[in-house]
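Student: Need coordinates for the below:
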Amino acid sequence: MIRIFLISISFLLFFSCQNTSIPALEDPALKIEYGARQCNFVENPAYIVNKDYVVYQDFCTHIVFYPDIVSFKPRKNKESGFAFDKNGMYVKGEFLKIDTTGFFILGRNEENDLLWKTKYKIFKNTTELKNIDVTTFQPNPCKNYKGEVKDQYYKDKNFIYYFDKKIEGSDGATANISPYDFCHDKNHIYFKGEVASFGGEPYQYVNCDFFKTEKYVFRNGELVDDMHPDNLKALSGHYTRYNNDVYFRGNKTPMKLKNSSIVKVWTADNYDFYITDGKSIFKDGKEIDQKVDLPSFGFLSGAYCFYDKNGIYERGYNQESKKEIIEKLPFKYDGKTDHNAISYNKFSGIVFYKNQAYATRTKSFYEDLTQREIAVGKAQKNDVDDFDGSNKVFIDYNFCKMYDRIYFRGKRTSFDAETFVPMDNNDQYSEDKYYKDKNVVFYCNERIRHIKKMSDIDVNSARTFNIFLIDKNFLYCKNVKIIKSAGIELLASFSGYRGGFCGLDSTPRSDFYLFKNSEGFWLVKISDKISYRFLGKVFDRKWEPSFEAIDLAKKYGNNRTIVPQKIVKKEQNENKSKKIDNEVYNALAVQIKPDYPGGIQKFYAFIKKNYVIPKEILDEESSRGGVFAKFIIEKDGSLSEIEVIRDLGYGSGKELERVLKLSPNWIPAIKDGNPVRCLYSIPYYVQ
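Tutor: A predicted model of the protein is given here:
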């Protein structure tokens, strides 16, 4: 096997750094800073697994429940909000006993509702959605070219759905499947789940960048005065022809067409790469330098590599001509090159041709590979370049293993390669990562790209805990030692300061965490500096208004009017008359939760209709945000004991209290077959 070239890497650099953890700052006056945040708790759904109970949190939800801890496994990343144990599954902290065969996450909306399915059923949170064809139901997300979700649509063979809302009259069979597109079918374009129109005329779909009515043309949603709809024709999702001009992503290109032009567009992964007029090939409407055989030209999806009957190519750029080019790869070509002769492993990023291979990430070329080496390379499920005997394996974005050494961004380290592992971090959004080998634990910040050994941590007992690191002695964050870890529990986390308008506010963002250890309760602030405050041995909600919304574990009591579900001994005398139940329960302690007639969205629509935004908030955009209130839903459905927990000032809380007093009666909570009083809390976002 001959190595043609290998991207240069320095093996002489030896990375090593000693660091002793620094102590956090004690702040006896520490309070939660709200800033411009839009939620009470952390923004992202999270399960906090403690020794004998679990906390579920999202925007404004905080509940404690008691699963089988040994088998309890929260899902991560796109599946956050779901968890499983040996008894069943949990959706946003609520237990659901169900056959999970074919479990698949479809999406979530801005209200943090989860849409998901199994082989036989479809759910929104824990509510099954009826009259949907489960087999053909699939996401149909509409995104812009940056990959940002514009709206969430779904479809089955019959209809299009705006999240879980069926769009009557829509046609699922002809609904678009491109994620970089408007939602449309053969009849209409849809916006926010409704048929989009202009001047009473429904829009007609052209492609991702253009749509029209009988009289007008619109480009990226804006009216175009100098175009007539009859002369507009889609060439692909992003290429458009108007008369003899070609537009790409709505912008006019230098490319010109004739009536005799034979136009073809090559598309992969929902992105338009190249277009031809039958004579030349263009990228983004601009002619490229390299000549290729157009009839046999094609490309490998995801590889950014192209081929024709004469060779295999990769995208490049000519600095002199300032044009994109296609560079022929240095394979030894023997015979025709087409999609049957070429293969690509998307995991390793390697292109195979006969007994040769090209690694697109490292720009490495290999020839004279054995059949076994080729089979191993094609089956590889990791980002690996293993043909030169280096056993190079990419562990993550920062680290790789090569020649039985660990490398950090190309620099050799002293970490033990056999025992080196990333430590699991429950917060996938955190920039702070921890790793360890048999000798040491170290911290890595992905933003500033450095690593620090934490020499005073006990390696054997070290483990991650949410965004934190703990050993048998202390709790750490980054390389900062905070409080003792004996009896440690994480009770709640709160989003703190989130900065001002357009990122011009240089104030560092912050998050706050409520802990309990063997010494008592602690409030910890994580920001540019890490600080803490001891709250005492007994939990007191008066320390902080945000504490009112949390649900404490049973063993700590619940210093508010909520009464957790209790086990009531059966009365020996069955004929004894039942006492009137005037206790106030939380939502977890009842069999049927209270609900607003028509659903919670109807309730928010009622508030929005009646809520008058104070003039001061209208004048001050930065004042927009959440107003939080709690109240009791009585047995007859009326609301009582309305209390605003937090507001934006200017009378925003009083206004929400006024509107809540106008609310129609709810459907009360049910416990043991009887209506009961139930505590309820809501956020209302003033926008």
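Student: Please count neighbours and contacts with C-alpha atoms only from this point.
Tutor: Fine.
Student: any idea how far L491 is from V42?
Tutor: Distance of L491 to V42, given as C-alpha to C-alpha, to the nearest Å: 13 Å.
Student: scratch that, I160 is what I was asking about
Tutor: 33 Å.
Student: Of the two, which one has the most company?
Tutor: Ranked by neighbour count (other C-alpha atoms under 10 Å), I160 and V42 place I160 first, with 32 against 22.
Student: just checking, that one touches T174?
Tutor: No: counting by C-alpha atoms under 8 Å, I160 sits too far from T174 to count as a contact (9.5 Å).
Student: so which helix or strand takes in V659?
Tutor: For V659, the element it lies in under DSSP states H and E is helix 652-661.
Student: can you pull the buried residues of that helix?
Tutor: Across helix 652-661, burial judged by 16 or more other C-alpha atoms under 10 Å covers S652, G653, E655, L656, E657, V659, L660.
Student: Doesn't V538 belong to a helix?
Tutor: No: with DSSP: H, G, I helix; E, B strand; the rest coil as the criterion, V538 is located in coil rather than a helix.
Student: Sequence B follows; please return its structure for comparison with A:
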Amino acid sequence: MKKLLLLISLPIISCAQNEKPLTVTEPILNDKMQVTSSQCQYIDEDVYLVNKDYVVYENCTSRKILFPDMQSFRFPKYNERSFFALDKNGIYFRGEMIKTDTTGFKIVGRNNDYRNPEVLWKTKDAVYKNNQKISVSDVATFQAVECFNGHYFKDKNYVYYFDKKIENSDGATVQKSCDDFTFDKNNAYLKGEIIRYENEKIIPVNNVFFKTSKHVLTRNNDQFTVHPNIDANSLQSLSRSYSVDKNNAYYGTFALPVKKENLKNIKVWDQINRAYLSDGVKVYSRDNDLKNNFDAKTFGMLPHSDFCFDKNGVYEREWIEAKNIVIYVKFPFKYSQPVSSENTFITDDSRYIVYENQAYDPWDKKFYDNLSSDQIALAKENKLMLDKAGESELIIDEKYDYLLYKSGNTIYWDGKKTIADATTFSHVGGIFYRDVNNVYFYSREEGLLVVKDMDNKTLEVFNGFFKDKNFIYHYYDKIIKSKNIELLAVFTGYRMGCSQDTTPGSNYYLFKNFEGYWLVCVSDKVSIRHLGNELPDQKEWNPNLKESFEEK
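Tutor: Reported below is the predicted structural model:
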């Protein structure tokens, strides 16, 4: 996946935005608060609560206290549903330790059953389903056929229906699949089983057609429909949607009015939300949109976009609902030379279309003329930001969040300079940042907001909260003092019902610090209850808990 850099065409001004200060709010004291939800024994998702000397794992029905190697304890970068954690001794799956070399750890895929999840993962030495090692022919090449949550996996030798090896399959030629159907050079497979039609192999052509030696088929779930007017011997794919046989070109199952003698001239573009076919005489959009005047010989599409061009211009497609028609609108370049892929390109993030020495922002409908050669070079590197006049540019050195980035020695929000010190500016976690002077709460609508009363030197993430030398916080809501802080458990609170339910959701947290035990409810507001220096009987604070609470 290509890295995207933000290009903004708003005016760059020298004055800083208004960094309106935020004041940390105090929690609500509630001496009668109890955990009121009984959906789960604990929390309705998998969590690891990391304290100084130990870790607590929880899910809906269980809670485990773990003592991993704390120096090396960590979470993988892509941690599907928070099932995994690692330390130097092995891998934790849903709180269960699997002693193994963690080198090459990777989550390969999972099923779609939320209540009974099965996850495939591997290290350099083995492949596992949940906590059990499974047999594959080549660990190094074992991977999803395409979709992370699809049904099929492969290595260099075989195809697997999840963890079941399919005999006589060929992993090298298996085709991309996100559902329960795929094929390779040997067979077609449905739900992991080899399928046939009239005792012949079924070979997919593209996303629309399949064929045997005699028949062309389309599939609807487990049923196949024969298309007798399409020639099986000559049918071949042109793209995911277009195909051709000796008689016709097709979009889906629809035969386009392309003359037989022009089939040899066919070119196809099929990307994102648009699909076009040219026979050298006419350009067709999907299933025969002829309401265009494109020059068929010079027609093309801009990469990774829905925009098209011919020698006369660059276009976007618009649907006029009142007239029930499609029109193609030409972008407002000053066209002096025929448009081609040599003098026209789109930036990697699709922000600008550049033709000759001109740029157009199709999203904000802004046109820029007389770009310099340096600006064009920056655009090709995806590093150009134009001001309203198109005369200034900023090179984005680092992007932090939407509209928030560093250029040179300045931190910008939405094209405006901020007061943040660029040399010490860093991300704390979530939407908190800091520099040598302040802690900042980042709002996409308002920019960097200075948060008073948070310590910028010691602020850090603590189990989804924030902690400095004085307190822990939920965003800028103060909770309790942070000295000797531990998070012992999380409990499911209120969950929204139907779409019209406006009651805010909540969770309950059991903390311990130097002052004792605390029950905390986090919702649209933060409420706290001091439980005392000794943890009282659980019925006093969580009457729904079905077993005795084990502190540690």
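Student: Superposed, what's their TM-score?
Tutor: Remark: TM-score between the superposed chains equals 0.73 [TM-score structural alignment, normalised by the length of structure 2]; 518 aligned residues with a C-alpha RMSD of 4.9 Å.
Student: Report the buried residues of the helix or strand following the helix holding V659 of structure 1.
Tutor: Next helix or strand after helix 652-661 of structure 1 toward the C-terminus (DSSP H and E): strand 669-671. Neighbour counts over strand 669-671 of structure 1 (16+ other C-alpha under 10 Å) mark A669, I670, K671 as buried.
Student: For structure 1, which residue occupies the most central location?
Tutor: K78 (5.2 Å; C-alpha atoms, centre = their mean).
Student: Show me what the longest strand seen in structure 1 is packed against.
Tutor: In structure 1, taking DSSP state E as the definition, the longest strand is strand 674-686. Applying 3 or more C-alpha pairs under 8 Å, 6 or more residues apart in numbering; DSSP states H and E, we find strand 674-686 of structure 1 packed against strand 584-585, strand 625-633, strand 669-671.
Student: tilt between the longest one and strand 674-686?
Tutor: Pointing back at strand 625-633 of structure 1 there. 170 degrees (axes from the mean of the first three to the mean of the last three C-alpha atoms, to 10 degrees).
Student: Output the residue interval of structure 2 matched by strand 625-633 of structure 1.
Tutor: Using TM-score structural alignment, strand 625-633 of structure 1 lines up with nothing in structure 2.
Student: Also the shortest one?
Tutor: Mapping strand 584-585 of structure 1 onto structure 2 (TM-score structural alignment) gives no aligned residues.
Student: which residues touch stretch 160-179 of structure 1?
Tutor: Stretch 160-179 of structure 1 is contacted from outside by 109, 115, 124, 129, 140-144, 152-159, 183-188, 192-194, 270, using C-alpha atoms under 8 Å, 6 or more residues apart in numbering.
Student: How about the secondary structure of the residue of structure 2 most remote from its centre?
Tutor: Distance from the C-alpha centroid of structure 2, by C-alpha atoms, centre = their mean, peaks at E261 (45.3 Å). With three-state DSSP as the basis, E261 of structure 2 sits in helix.
Student: now it: how far from N247 of structure 2?
Tutor: Using C-alpha to C-alpha, we find E261 of structure 2 at a distance of 9 Å from N247 of structure 2.
Student: what do you get for S82 of structure 2?
Tutor: 54 Å.
Student: Next: W319 of structure 2.
Tutor: Separation of W319 of structure 2 from N247 of structure 2 (C-alpha to C-alpha) stands at 32 Å.
Student: what do you get for N484 of structure 2?
Tutor: According to C-alpha to C-alpha, N484 of structure 2 and N247 of structure 2 sit 78 Å apart.
Student: hmm, back to that, tell me which of the buried residues of strand 669-671 of structure 1 is nearest to L232 of structure 1?
Tutor: Nearest to L232 of structure 1 among the buried residues of strand 669-671 of structure 1, counting by C-alpha to C-alpha, is A669 at 57.9 Å.
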